[in-house]
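Undergrad: pasting a predicted model and its sequence here:
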Amino acid sequence: MPVLKRRVLRWVVWVRRHPGLVAAFGFVSGVLSFTLIERHEGVGRVMAIGMLAGWLLLVLERVLSQAVATRFGHAPPPALLRYLTQFTHQESLFFALPFFVASTSWNSGQALFSIAVAAAALVAIIDPIYYRRLATRRWLFLGYHTFALFALLLVALPLILRLPAMASYQLALGIAVLLSFPTLAGLITLPRWWRPLLVLVLLAGLGAAGWFARLWVPPATLRLTEVAVTTAFDTVGRSPELALQRIGAAQLREHGLYAYTAIHAPLGLSERVRHVWLHEGREVDSIELEVKGGRAEGYRAWTRKLNFPERPEGRWQVRVLTADDRMIGTLRFQVDP
């Protein structure tokens, strides 16, 4: 056993000297899952399951340590346990990052969430910050821990369970809120009878804040691959005949307008989305669509609008939203007099 222990510690020391390798492995696995999920569905699913398995090991850390100590007479070295935690954070964040980068509407608040994921991933590979600044502050470390799992769940749940965006977000948020319990309980140390009630109220408030903040969280497994606004549409070939950026008001009233979107989604996923038509920032119409995943170029869907305001001139947008109102993308066009 001492020989095995020395080898394990030697391996931990070597890997800690090369943290970039771990980050590169996590990022490459995320990119592979991101690019192969349609044609090799099992690859992305296995990778996502592997990431969640790492979190399961962290949850069962004490039980497994006791089992190893009972079986071999020695518990795993603390350095190994610390590294496994850091390794799980690195793998999870770098795995999820490509999905968020691709699905983010960068001219919206979603950019802040994706930047936060990228920053958290960088923290995980910079040992002085991770161990001296982050790990030494228990409340901050547990918050970081929860955020990393939340980001991973937003990607893994649609891949593994084929859950729609809203259901995935609700489940991921619920798990994140439950994991926040130790952090909140540790912060509130007042020995009062109402302390447990205060913790529950804070948990409920955290859940509500997370739900209202969902508009800033990209739908990680959904993204636009092709968009067009057109007056003529090939319904047989399911493609626009001519993409427009500007159109005259008379032509608009005569032909109406199609909004075409090709939406990428994982194989087997069925998602309800909406085309929300806005004129000068004001919503004038909302049309629901159902998207089915699995096509590499994205599921082709469109809506047609025939009724326009009396004075339609100005800036128009067609926002593509999930069932819980998160932005997938936006089409823009101008109507001239």
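TA: That came through, no problem. Numbers count the residues shown, from 1 in each chain.
Undergrad: alpha carbons only for contacts and neighbour counts from here, please
TA: Noted.
Undergrad: what's the span of stretch 304-322, first residue to last?
TA: Counting by CA to CA, to the nearest Å, you get 19 Å between the two ends of stretch 304-322.
Undergrad: what's in contact with it?
TA: Residues from elsewhere that reach stretch 304-322, judged by CA atoms under 8 Å, 6 or more residues apart in numbering: 165-166, 219, 249, 253, 255-259, 271-281, 327-337.
Undergrad: check it against this one:
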Amino acid sequence: MDYFKSLITKFIIAMQQRPGLLAVIAFCSGVASYVLVERKESFSQFIAIFLLVSWVWLIIDNWLRDKVEQRFGVAVSPNFMRFALQMVQQESLFFALPFFLAVTQWDHPQAIFTALMIMCAVISVIDPLYYKKLAKNRMLFAVFHNFALFVVILVTLPILFNVTTSQSLAIALVTAVIFTLPSLGNLMPNTRWWRFPLLVVILCILSAGLWQLRSWVPPAALRLTDITLSHEVDLEQRQPIGNIKQLDSYSLHHQGLYTWTAVKAPRGLNEKIFHVWLYNSKEVDRITLNISGGREQGYRAWTHKVNFPTDSVGKWQVQVVTESGQLIGLTKFTVLP
């Protein structure tokens, strides 16, 4: 027991003397976490629990520092806790970012959300930006803190509890606000009383706004590994026959089109998705499809559309979306006269 006490004491002192190491550790652990999750899905549950516990730890910051001082006789500097806060934010952003990068459609507005994540991750590792610009603006810092929590919850909920993408989005928005409120005292000590209700209102407005723009948020837990359009599907092999990008109107009306998709999802997750058909950027059909998670190459399924408008010449698009309208992926094709 004395050995562990001594080890913890040395670690705390070392981190207070070399705070820059925290940033390096956070960046490396975030990237390593994603690599390990990709190789072994069950490991993702451990990472998810660790990250959520880290955020709970931030809420009980003051109580925890008192307990460490009583137990180990080491007064933890507020500066250390400030760097630890930065580390948790970095870990959260760099763990979640690869999931979003893997599913983002860069010709869709969801690219804005992922670009915002990239910007926040970069800011979190550049100390002059983080401390001299971001941390000094308390309202902006609280929003940054809330956003980092939101993205990590969005990734971890489907992994831990097999919550659907639509449900996890709603829960993440509410939970991020609830978890952020108790930590505002640690984020903004000795501030004026009126700033707290103002921040609560701002966070709620931002959450409501993000919900309205939920189609811009990439579904981090789902990934489209393949999408193919064809006239036929091999039922035995569960594979499409051919890959159509262009066809004539006669073939479209007489043979129809299969949309074959493979969607990768966490093990145990059952999700309802839709194949949305758009003609000249206008929705003309929406076909429901149920998928199950766990397969490495993605859950293979297809829908068959035979009902097309009489005048169908032009540009078509098939989008794969969640119940909340989040885009998983898409494919395009052209119908010729």
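TA: That came through, no problem. Because the structure is predicted, anything quoted here is derived from the model rather than measured.
Undergrad: filter the contacts of stretch 304-322 of the first structure down to the buried ones.
TA: The neighbour count (16 or more other CA atoms under 10 Å) marks 165-166, 219, 249, 253, 256-259, 271-279, 327-335 as buried among the contacts of stretch 304-322 of the first structure.
Undergrad: which of these fall within helices?
TA: Among those, the residues falling in helices (DSSP state H) are 165-166, 249, 253.
Undergrad: burial of residue 77 of the first structure, as a residue count?
TA: 13 (other CA atoms under 10 Å).
Undergrad: which one in the second structure is aligned with it?
TA: Under the alignment (TM-score structural alignment), residue 77 of the first structure pairs with residue 77 in the second structure.
Undergrad: middle-most residue in the first structure, spatially?
TA: Centroid-nearest residue in the first structure, with CA atoms, centre = their mean: residue 220, separated by 3.7 Å.
Undergrad: separation between it and residue 210 of the first structure?
TA: Per CA to CA, residue 220 of the first structure is found 16 Å from residue 210 of the first structure.
Undergrad: cool, residue 67 of the first structure as well?
TA: 37 Å.
Undergrad: who has more neighbours, the two?
TA: Neighbours of residue 67 of the first structure and residue 210, each counted by other CA under 10 Å, are more numerous for residue 210; the result is 19 against 14.
Undergrad: so which strand or helix has the closest residue to that one other than its chain neighbours?
TA: Excluding the flanking residues, the one nearest residue 210 of the first structure by CA to CA, 6 or more residues apart in numbering is residue 173, at 6.9 Å. Counting by DSSP states H and E, the element that carries residue 173 of the first structure is helix 165-179.
Undergrad: which of the residues in that helix are buried?
TA: Residues 165-174, 176-177, 179 are the ones in helix 165-179 of the first structure that count as buried (16+ other CA under 10 Å).
Undergrad: list the contacts of the closest residue in space to residue 112 of the second structure that isn't next to it in sequence.
TA: Among residues not flanking residue 112 of the second structure along the chain, residue 216 sits closest, at 7.5 Å (CA to CA, 6+ apart). Residue 216 of the second structure makes contact with 108-113, 326-327, according to CA under 8 Å, 6+ apart.
Undergrad: out of the residues you listed, which are shared with the first structure?
TA: Using both residues aligned by TM-score structural alignment, their matches' CA atoms under 8 Å, the first structure keeps these contacts from the contacts of residue 216 of the second structure: 108-113, 326.
Undergrad: closest to residue 56 of the first structure among the buried residues of helix 165-179 of the first structure?
TA: Comparing the buried residues of helix 165-179 of the first structure against residue 56 of the first structure with CA to CA places residue 179 closest, at 13.0 Å.
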